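> I'd like to go over a predicted model; first the sequence, then the structure.
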Amino acid sequence: MTQNNRQILLVSRPEGAASVENFRLVETPLAPLGQGQLRVRNHFLSLDPYMRGRMNDSKSYAAPQPLDEVMIGGTVGEVVESLNPKFKAGDKVVGMLGWQDFGTSDGTGLHVVDTTHVPLSAYLGPVGMPGVTAWYGLNRIIAPKAGETVVVSAASGAVGSVVGQLAKRAGCRAVGIAGGPEKCRYVVETLGFDACVDYKAGHLYQDLKAATPNGVDGYFENVGGEVLDATLARMNAFGRIALCGMIANYDGKPLPLKYPGLMLTQRLLVQGFIVSEHLEVWPQALAELGALVAQKQLVYRETVAEGLESAPAAFLGMLKGQNFGKQLVKLI
């Protein structure tokens, strides 16, 4: 009997804020494997802010997500059938098989992972793309020195939480920016940051100034908007800013900087980056991050939605900050 594959397609471009109407759940029969192919039963889907940018048909660092095709996204799962000599049934793999129950691949971009000491889902978080993003932005752009102050926006999220913990390991004062008192408590009490500023409290700059009495030497930016404005105003001379995400601009009109002149007067290094363009660092970063997770020296948290059909709503909730830590969808 032919087995069906459930998939979520992007069927329209958002006009303003994204909505569940931009997606459609479909069922398609699974075709027999061709020579060199393998089939993966996805266990977890990764939901990440970059996906919102890919929904637009506009100039960016990557091509837009095509309409009427499976929504792009990272996955971890188990090989259930293989005609590819590099993979065997039972292998656990990480890749980009998208929002669907089953992925069929020729093996390109798939990597076998070891779940002996690292949970499978962690390969979509601290030991995956978010973790490497944090590692690269901190170590290669901010390049922290002991005693410096490093600020991280979206500090309770999948990327920001790793940045702050690595900054602490480098001997820095780590200051997070997060939304709400619960997230700020988690950032300080569980992740070990020195301080956390609640941007929803209404006095962002004043609170950030109090948390950074010696100014800011390094800033890892996930948000943009007023958070970037406030932190720019606290930057020390020769500070470094790693631009990872600008989620404040994803659903609306771009927000202009209030104080762009500070980049000149403070002689700042401001570097945007896309971690997939720096594959040369992935082995080192993943080895270090995997060891820290296995030794329980790197804390992470997951928000897990159940079932493929929950992915669109979970994705939209993540864009509004409703998740806590890494947002995943559990399929099995």
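Perfect, thanks for sending it. Numbers count the residues shown, from 1 in each chain.
> okay, CA-based contacts and neighbour counts for the rest of this
OK.
> Please verify my assumption that residue 302 contacts residue 328.
Yes. The pair residue 302 and residue 328 passes the contact test of CA atoms under 8 Å, sitting 7.0 Å apart.
> the more surrounded of the two?
residue 328 (26 against 17; other CA atoms under 10 Å).
> contacting residues for that one?
By CA atoms under 8 Å, 6 or more residues apart in numbering, the residues touching residue 328 are 44-47, 302-305.
> In strands, which of those fall?
Judged by DSSP state E, the subset of the contacts of residue 328 located in strands is 44-46, 302-305.
> Among the residues you listed, pick out the one closest to residue 264, please.
For residue 264, the closest of the ones in strands among the contacts of residue 328 turns out to be residue 46, at 37.9 Å, with distances computed as CA to CA.
> what number of residues lie near that closest one?
Residue 46 is surrounded by 25 other residues when neighbours are defined as other CA under 10 Å.
> cool, residue 25 as well?
When counting by other CA under 10 Å, one arrives at 17 neighbours for residue 25.
> Touching, residue 289 and residue 131? I think so.
Yes. Between residue 289 and residue 131 there is a contact at 7.1 Å, judged by CA under 8 Å.
> of those two, who's got more company?
residue 131 (25 against 22).
> host element of that one?
When elements are assigned from DSSP states H and E, residue 131 belongs to helix 129-136.
> Check which helices and strands that helix is in contact with.
Judged by 3 or more CA pairs under 8 Å, 6 or more residues apart in numbering; DSSP states H and E, helix 129-136 is in contact with helix 160-169, helix 282-294.
> any chance of those helices in a markdown table, plus distance to residue 185?
Rendered in a markdown table, the data for these read as follows (distance: least, CA to CA, whole Å):
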| stretch | distance to residue 185 |
| --- | --- |
| helix 160-169 | 13 |
| helix 282-294 | 22 |
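> ok, and here's another one to check against it:
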Amino acid sequence: MEESNYSILLNLIIKENEDIKSDEDNERSTVLFFKIWRNKYLRNYIFETIKYYLANRGWRTITLEGLNKNRFRDYFSKIILRNVLPVKSSFFPEIIEVEKKPKELPKYSIKYLKLTSRLKECVLAVRPGFIPSSVTCLELDHHYNLPLCKGIIPNSVTNLTLGNGFNQSIEIDDFPSSIKYLTFGSSFNKPLKKGSIPNGVLSITFGSLFDQDIDSDVIPSSCIELTFGQNFNRNFKIGSIPNSVKTLKLSIHYKRVIEPNVLPHSITNLNIGSSFYANKIRKIEKNTIPTSCVELRYRGSQYFSIDPSTIPPNIDLLKYDIFN
């Protein structure tokens, strides 16, 4: 009984202290607010900024001259270039979209660049040196379907997204060694050569139409996350998946049987669709799932048999998602 009373009293004291702290924080916030609000210059500046934001939120068309003179240009989150004139503006935000190719882009400040076009005939043919060396994230939109070559993508790019219309062969040195995250669009379905994806890439995502054999050493030994789209339905061989891969994701439409000991023991997260062993045609064999795996997920519209002895003892999380 005494312990119970002590516990209740302790909780009341803690709650009281929290209430006092909350009141003190509120009081400090109130004092700070009125210090700012009673400053005529700051109050007018706040009103002016809010007024400008409300009048210009969304999209606004502006000339490059107007961009240079606009004193609120630091608030611009993204610019879409729609002219083909030389870009001479002294200011650009970090995010740029280009619809028609200017003669040059500023060689500083741009971190994220999207090459886009609303019309197929206006698609950009990018030459080596056009993309500034400050760009770290590069995205080609769904109309871009021209061959790449060495030098088009600068060595500064770490995130590369190829649009849904891109379906060109990838040659060695087309991609710089700086790339860490590589995403292919839905249309890409070309065989990959050894060395075409540079060593250093950490994550590779293939689009929905990709369905090509994965030969040994095509996926670089640096890759730790590998995702295949819904059309991929090729057999894996020993060496297809490097020992560096920790996360492997296969779509719910993958129907091939993976032989024992083909998947590397580096894999800790494995996603498999239920078509993989649908209708109990064949049960999962022992040593198919690597003993290193700690998270296993099945997704699909069909049930199938799982022998508990085939599930590695290290599995901490087993998900079985069934949908109609």
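Perfect, thanks for sending it. What you are looking at is a predicted structure, and each value in this text was computed from that prediction instead of being measured.
> what's the TM-score here?
The TM-score (TM-score structural alignment, normalised by the length of structure 2) is 0.27; 161 aligned residues with a CA RMSD of 7.1 Å.
> returning to what we had before: from the contacts of residue 328 of structure 1, list the buried ones, please.
Restricting these to buried positions leaves 44-47, 302, 304-305, with burial counted as 16 or more other CA atoms under 10 Å.
> can you list the residues you listed in JSON lines and add distance to residue 239 of structure 1?
Formatted as JSON lines, those follow (distance: CA to CA, whole Å):
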{"residue": "44", "distance to residue 239 of structure 1": "38"}
{"residue": "45", "distance to residue 239 of structure 1": "36"}
{"residue": "46", "distance to residue 239 of structure 1": "32"}
{"residue": "47", "distance to residue 239 of structure 1": "31"}
{"residue": "302", "distance to residue 239 of structure 1": "32"}
{"residue": "304", "distance to residue 239 of structure 1": "36"}
{"residue": "305", "distance to residue 239 of structure 1": "39"}
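> From these, pick the one nearest residue 206 of structure 1.
Proximity to residue 206 of structure 1 was ranked across these by CA to CA; first place goes to residue 302, at 30.8 Å.
> How about that closest one: what's its closest non-neighbour residue?
With sequence-adjacent residues excluded and distances taken as CA to CA, 6 or more residues apart in numbering, residue 302 of structure 1 is closest to residue 326, at 4.6 Å.
> Around the one you found, how many other residues sit close by?
By other CA under 10 Å, the residues close to residue 326 of structure 1 number 25.
> Find the nearest non-adjacent residue to residue 77 of structure 1, please.
Closest residue in space to residue 77 of structure 1, ignoring its immediate chain neighbours: residue 42 at 4.1 Å, by CA to CA, 6+ apart.
> burial of the closest residue to residue 196 of structure 1 other than its chain neighbours, as a residue count?
Closest residue to residue 196 of structure 1 apart from its sequence neighbours, by CA to CA, 6+ apart: residue 176 at 4.4 Å. Residue crowding around residue 176 of structure 1 was assessed by other CA under 10 Å; the count is 29.
> try residue 139 of structure 2
18.
> And it, which helix or strand is it part of?
Taking DSSP H and E as the definition, one finds residue 139 of structure 2 inside strand 137-140.
> could you say what helices and strands that strand packs with?
Contact here means 3+ CA pairs under 8 Å, 6+ apart; on that basis strand 137-140 of structure 2 packs against strand 112-115, strand 159-161.
> Which one of these lies nearest to residue 2 of structure 2?
Each of those was scored for nearness to residue 2 of structure 2 using CA to CA, and the closest is strand 159-161 (62.5 Å).
> Which elements pack onto that closest one?
Packed against strand 159-161 of structure 2, as judged by 3+ CA pairs under 8 Å, 6+ apart, are the following elements: strand 137-140, strand 181-183.
> The residue nearest to residue 302 of structure 1 and residue 198 of structure 1: what is the separation?
Remark: distance between residue 326 of structure 1 and residue 198 of structure 1 (CA to CA, to the nearest Å) = 19 Å.
> How about residue 209 of structure 1?
With distances taken as CA to CA, residue 209 of structure 1 is found 13 Å from residue 198 of structure 1.
> Tell me which of the two has more neighbours.
Each of residue 209 of structure 1 and residue 198 has its neighbours counted (other CA under 10 Å); residue 198 has more, 20 against 17.
> Please tell me I have it right and that one contacts residue 175.
No. In this structure, residue 198 of structure 1 sits apart from residue 175 without contact. The criterion is CA under 8 Å, and the distance is 11.0 Å.
> name the helices or strands packed onto the helix or strand where residue 53 of structure 1 lies?
With the criterion set as DSSP H and E, the secondary-structure element containing residue 53 of structure 1 is helix 50-54. Helix 50-54 of structure 1 is packed against no helix or strand, with contacts defined by 3+ CA pairs under 8 Å, 6+ apart.
> Flag every buried residue along it.
Of the residues in helix 50-54 of structure 1, those buried (16+ other CA under 10 Å) are 51-54.
> Output these as JSON lines; include the columns distance to residue 232 of structure 1.
As requested, the buried residues of helix 50-54 of structure 1 are exported to JSON lines (distance: CA to CA, whole Å):
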{"residue": "51", "distance to residue 232 of structure 1": "27"}
{"residue": "52", "distance to residue 232 of structure 1": "25"}
{"residue": "53", "distance to residue 232 of structure 1": "24"}
{"residue": "54", "distance to residue 232 of structure 1": "28"}
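> Just after the helix or strand where residue 271 of structure 2 lies, pick out the following helix or strand.
Counting by DSSP H and E, the element that carries residue 271 of structure 2 is strand 269-273. Using DSSP H and E, the helix or strand that follows strand 269-273 of structure 2 in sequence is strand 295-300.
> tell me what the following helix or strand past that next one is packed against?
Following strand 295-300 of structure 2 in sequence order, the next helix or strand is strand 317-322 (DSSP H and E). Under the contact criterion of 3+ CA pairs under 8 Å, 6+ apart, the helices and strands touching strand 317-322 of structure 2 comprise strand 295-300.
> Now do the strand it packs on: which elements does it pack against?
Partner elements for strand 295-300 of structure 2 (3+ CA pairs under 8 Å, 6+ apart): strand 269-273, strand 317-322.
> angle of the shortest one against strand 295-300?
Translated: strand 269-273 of structure 2. For the pair strand 269-273 of structure 2 and strand 295-300, the angle between their directions (axes from the mean of the first three to the mean of the last three CA atoms, to 10 degrees) equals 10 degrees.
> got the angle for strand 269-273 of structure 2 vs strand 317-322?
Counting by the same axes, to 10 degrees, strand 269-273 of structure 2 lies at 20 degrees to strand 317-322.
> what's strand 269-273 of structure 2 packed up against?
Checked by 3+ CA pairs under 8 Å, 6+ apart, strand 269-273 of structure 2 has strand 247-249, strand 295-300 packed alongside it.
> With mean neighbour count and distance to residue 13 of structure 2 added, can I get those in TSV?
Formatted as TSV, those follow (neighbours: other CA atoms under 10 Å; distance: least, CA to CA, whole Å):
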stretch	mean neighbour count	distance to residue 13 of structure 2
strand 247-249	18	48
strand 295-300	19	44
